[in-house]
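**Student:** Predicted model and sequence follow; I will ask about them next.
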Amino acid sequence: MVKILIADDEQDIRDIVTWYLSREGFEVFTAADGHAAVDIETAHLPDLLILDVMMPGLSGWEIAKAVQRNVPIIFLTALNAENDKINGFKLGADDYIVKPFSPRELVARVHAVLRRTGKLALPGDVLQVPPLSLEPGTQRVMVNEQTVELSAKEFELLYFLVRHPHTIFTRENLLVNLWGYDFEGDERTVDTTIKRVRRKIGIAGDFIKTVRGSGYKFGVDQS
């Protein structure tokens, strides 16, 4: 499920955007101030950030600077001056929407940004890291054009890692993002699942790196 963070100090804005995006099937997190937004971003690694600019704690500009990974950002703000828009795009914004806004237009722009940045899978979409190929729509996995059978959770783990190349994830972080806070198992569940995925995908299993003392990452060695 695609995860979206809405950071805005107006409760009405958070509620209406949450309602529209949830109806589209997105998992939505909300924050009323900048510090909470950064905490949620770090813990849940949303696929898209929708940021107000003027918020308590940290501004939307500061949040964009604080994010340590490549994630799409839409600024949703009352600041409509040309310099504000230019500043937003200089900070890496993928879109800039001025309040008051149409929720339906916001949803359309969210879909457009997610498709453009490869975060939203469409029927027939394929994620390829040769010799590995993933089809999120059907959860089909192929290695050297040979189909590999993975369980739903194994596919989810592999797809999550492939979508965040070279990002180191602790076992706890993977548990939270893929099994949920209420999962009653322990961190060995991650190790066991990683081991099964590596074995099943064969040579492509070398892409899943163990980072000693930290966790795991997906990456292809550059020659």
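**Tutor:** It's in. Residues are numbered from 1 along each chain as shown.
**Student:** From now on I want contacts and neighbour counts done on CA atoms only, so please keep to that.
**Tutor:** Noted.
**Student:** Of all the residues in the helix or strand hosting residue 114, which ones are buried?
**Tutor:** Per DSSP states H and E: residue 114 is located in helix 103-116. For helix 103-116, the neighbour count (16 or more other Cα atoms under 10 Å) marks 103, 106, 109-111, 113-114 as buried.
**Student:** ok, the residues you listed vs residue 89, which is closest?
**Tutor:** The closest of those to residue 89 turns out to be residue 113 (Cα to Cα; 13.7 Å).
**Student:** how close does that closest one get to residue 29?
**Tutor:** 18 Å (Cα to Cα, to the nearest Å).
**Student:** With residue 84 instead?
**Tutor:** Taken as Cα to Cα, the span from residue 84 to residue 29 is 25 Å.
**Student:** and these two? which has more neighbours close in?
**Tutor:** The neighbour comparison of residue 84 against residue 29 (other Cα atoms under 10 Å) goes to residue 29, with 18 against 15.
**Student:** Columns distance to residue 61 on top of the buried residues of helix 103-116, output as a markdown table?
**Tutor:** What follows is those, written out as a markdown table (distance: Cα to Cα, whole Å):
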| residue | distance to residue 61 |
| --- | --- |
| 103 | 22 |
| 106 | 20 |
| 109 | 20 |
| 110 | 19 |
| 111 | 23 |
| 113 | 19 |
| 114 | 21 |
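**Student:** Now flag whichever of the residues you listed is closest to residue 160.
**Tutor:** Of the buried residues of helix 103-116, the one sitting nearest to residue 160 (Cα to Cα) turns out to be residue 114, at 15.4 Å.
**Student:** let's bring in a second one:
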Amino acid sequence: MDVPKLLEAASLLVPEEIATENDITVNDVWDYLTHDEWEVALGLLEELGDVDPFPLSFWDAVATAAEQMRVEKSAVWCHWRGYETRHGIIRADLSLRPASESRRQTPFSGAGVLRPMWNIGNRTPTGEPTLNIAALWVEFTPFLGPGERSPVRLAPLDPSQWQHLQPGQVIAMHEDQTVAGTAVVLEVLPPAPTPTE
């Protein structure tokens, strides 16, 4: 399917009454699509996707369109949102330890590249702490460095191990045996309901 058809398909999944804080609606998307301004339409669809939970087919269509347009960051973000649609959303406020107190000496990309280990309270059968892996997406900034703080989204390797998390819970990030940062869980949302046909 070509880019305009993918974006049109995604647009058809957006209810007309949905609007962003800036009053962007699906009608704005259609306006840009009729003028072949696909990248603008793509960006507006991403914004509308933050207003209300949309089905996986929405994120798949938008991600494929972004890939075909070679808008890499948008494609990665839309795949991330598709993952959250299937497995749920975990948001936290992450504070990294300063460079003088941790292994990390440089900033890392916030676009879901880093997959650190997390102490989320799980234990081995003998009672030892066990670490769980989750990719990390930093919100509102492209990089996060030692000593910095930002809201983040987590995509667990095994979502079933994370179901006990609650807002306010403190979890620890590890890149090795030492604690690289701590995060306060802000939000835990279940997977989006699957539409029945």
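**Tutor:** That came through fine. Computed from a prediction, not measured in an experiment: that's the story for all the values here.
**Student:** care to give me the TM-score?
**Tutor:** The pair, once superposed, lands on a TM-score of 0.30 when counted by TM-score structural alignment, normalised by the length of structure 2; 112 aligned residues with a Cα RMSD of 6.0 Å.
**Student:** Can you give me the neighbour number for the residue nearest to residue 109 of structure 2 when sequence neighbours are not counted?
**Tutor:** Of all residues not flanking residue 109 of structure 2 in the chain, residue 143 sits nearest, at 4.6 Å (Cα to Cα, 6 or more residues apart in numbering). Using other Cα under 10 Å, the number of residues around residue 143 of structure 2 comes to 16.
**Student:** any idea how far residue 143 of structure 2 is from residue 150 of structure 2?
**Tutor:** 10 Å.
**Student:** What's the first helix or strand after the top helix by length along structure 2?
**Tutor:** Counting by DSSP state H, the longest helix found in structure 2 is helix 72-87. As assigned by DSSP H and E, the chain's next helix or strand after helix 72-87 of structure 2 is strand 89-96.
**Student:** Which elements pack onto that following strand?
**Tutor:** The contact analysis (3 or more Cα pairs under 8 Å, 6 or more residues apart in numbering; DSSP states H and E) places strand 89-96 of structure 2 against strand 149-156, strand 179-189.
**Student:** As TSV, these with mean neighbour count would be great.
**Tutor:** What follows is these, written out as TSV (neighbours: other Cα atoms under 10 Å):
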stretch	mean neighbour count
strand 149-156	21
strand 179-189	19
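**Student:** Out of those strands, flag the one nearest residue 138 of structure 2.
**Tutor:** Of all these, strand 149-156 sits nearest to residue 138 of structure 2, with 4.4 Å by Cα to Cα.
**Student:** and the closest one with strand 179-189, angle?
**Tutor:** 70 degrees (axes from the mean of the first three to the mean of the last three Cα atoms, to 10 degrees).
**Student:** Go ahead and name everything in contact with strand 149-156 of structure 2.
**Tutor:** 80, 83-84, 89-96, 132-140, 144, 162 (Cα atoms under 8 Å, 6 or more residues apart in numbering).
**Student:** Write the PyMOL selection for whichever of these are buried.
**Tutor:** Selecting only the buried entries of the contacts of strand 149-156 of structure 2 in PyMOL, with 16+ other Cα under 10 Å as the criterion:
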select buried, resi 80+83+84+89+90+91+92+93+94+95+96+132+133+134+135+136+137+138+139+144+162
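**Student:** For residue 79 of structure 2, give its distance to residue 56 of structure 2.
**Tutor:** In terms of Cα to Cα, residue 79 of structure 2 sits 10 Å off from residue 56 of structure 2.
**Student:** Check the burial of residue 4 of structure 2 by counting its neighbours.
**Tutor:** 17.
**Student:** That one: which element?
**Tutor:** helix 3-11.
**Student:** Name the residues of the longest helix of structure 2 that are buried.
**Tutor:** 74-85, 87.
**Student:** now the angle from it to strand 149-156?
**Tutor:** 60 degrees.
**Student:** how far off strand 89-96 does helix 72-87 of structure 2 point, in degrees?
**Tutor:** Using the same axes, to 10 degrees, helix 72-87 of structure 2 lies at 120 degrees relative to strand 89-96.
**Student:** in structure 1, which spans are helices?
**Tutor:** 11-23, 34-44, 60-66, 82-90, 103-116, 152-163, 171-174, 188-201.
**Student:** and those as TSV, adding distance to residue 140 of structure 1?
**Tutor:** Formatted as TSV, those follow (distance: least, Cα to Cα, whole Å):
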stretch	distance to residue 140 of structure 1
helix 11-23	26
helix 34-44	25
helix 60-66	34
helix 82-90	36
helix 103-116	20
helix 152-163	8
helix 171-174	21
helix 188-201	12
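**Student:** still on that earlier bit, would you check that the residue nearest to residue 109 of structure 2 makes contact with residue 136?
**Tutor:** No. Counting by Cα atoms under 8 Å, residue 143 of structure 2 stays clear of residue 136, with 11.4 Å between them.
**Student:** Fine by me, we can end here.
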